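> Test case, fold it:
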Amino acid sequence: MILEVAILFVKNGEEKDFEIASQFISSIQGYLGHSLRKCIEQENKYILLVDWEKLEDHTIGFRQSEHYLEWKKLLHHYYDPFPVVEHFLTILENKNNTQYFI
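Reported below is the predicted structural model:
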């Protein structure tokens, strides 16, 4: 599984409209789910986390689809500056709060 991470800075005053528009994401092959999180300290800062089966599902499957063109039309005008998008592999995951001692 690949995690796409984008830190988004939304133009001041447009946060609520952005939040409504960002609910749109397509179910391209390989899409597993996503979450949008808002920064507590900075009103116009968000982090978008999208899980994909493999990198190409995002970089080719989504980015070259009609769904992406709609996503781009709905959301890209909110960003200032345009976000950097990076992809990550899970090395360690602790979902049950188990403590590890080293």
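> can we go C-alpha only for contacts and neighbour counts from here?
Fine.
> Can you tell me how far the residue most central in space within the chain is from residue 35?
In the chain, the residue lying closest to the centroid (CA atoms, centre = their mean) is residue 48, at 2.8 Å. The gap separating residue 48 from residue 35 is 6 Å, by CA to CA, to the nearest Å.
> hang on, residue 61 is in a strand, isn't it?
No: assignment of residue 61 by DSSP: H, G, I helix; E, B strand; the rest coil gives helix, placing it outside any strand.
> The structure of the following sequence is requested for comparison with the preceding one:
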Amino acid sequence: MILEAAYLYVKPNLATQFESDFTKASQYISSIEGYLGHRLEKCLEIENKYLLLVDWNTLEDHTVGFRTSAAYLEWKKLLHHYYEPFPVVEHFETVFKNKKP
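So this is what the prediction gives:
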């Protein structure tokens, strides 16, 4: 499994509309082969800062499968105009994991 992570900085006074559009856009990302799940976290300390976390089966499921799809164009249309600056997207793989029993 690959974890995609991106800090999203939403332009001032647009957080409520962004959150609404993000909910709508979620149908597009979740329709992609290799998509496993995602969540959007809102920062408590910094206004208009969010953390997007997406689980993918493989890196290519995101970088090729999603980013070259018609679904990505809809995602982009709904969300990309909210960001300032545009987010840096990074990918991670687990090297250690522990959970409380």
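> Got a TM-score for the pair?
The TM-score (TM-score structural alignment, normalised by the length of the second structure) is 0.92; 97 aligned residues with a CA RMSD of 0.9 Å.
> Could you pull up the residues touching the residue in the second structure that the residue nearest to the centre of the first structure lines up against?
Aligned by TM-score structural alignment, residue 48 of the first structure pairs with residue 52 of the second structure. Residues near residue 52 of the second structure by CA atoms under 8 Å, 6 or more residues apart in numbering: 4, 5, 6, 7, 8, 38, 39, 40, 41.
> and if we set it to 10 Å?
Residue 52 of the second structure makes contact with 4, 5, 6, 7, 8, 38, 39, 40, 41, 42, 89 under the criterion CA atoms under 10 Å, 6 or more residues apart in numbering.
> That one in helix, strand or coil?
strand.
> Just give the nearest non-adjacent residue to it, would you?
Excluding its sequence neighbours, the residue lying closest to residue 52 of the second structure (CA to CA, 6 or more residues apart in numbering) is residue 40, at 4.7 Å.
> Unless I misread the structure, the one you found falls within a helix.
No: under three-state DSSP, residue 40 of the second structure falls outside any helix and is assigned strand.
> I'd say it and residue 20 touch.
No: the pair residue 40 of the second structure / residue 20 is not scored as a contact, 11.8 Å apart, by CA atoms under 10 Å.
> Looking at the two, which is more packed in?
Between residue 40 of the second structure and residue 20, residue 40 has the larger neighbour count (other CA atoms under 10 Å), namely 16 against 11.
> Which elements pack onto the helix or strand harbouring residue 60 of the second structure?
Secondary structure from DSSP states H and E places residue 60 of the second structure in helix 59-60. Here helix 59-60 of the second structure touches strand 2-9, going by 3 or more CA pairs under 10 Å, 6 or more residues apart in numbering; DSSP states H and E.
> post-alignment, the strand it packs on versus the first structure, mean distance?
With mean CA distance after the TM-score superposition for the first structure, strand 2-9 of the second structure departs from the first structure by a mean of 0.3 Å once superposed.
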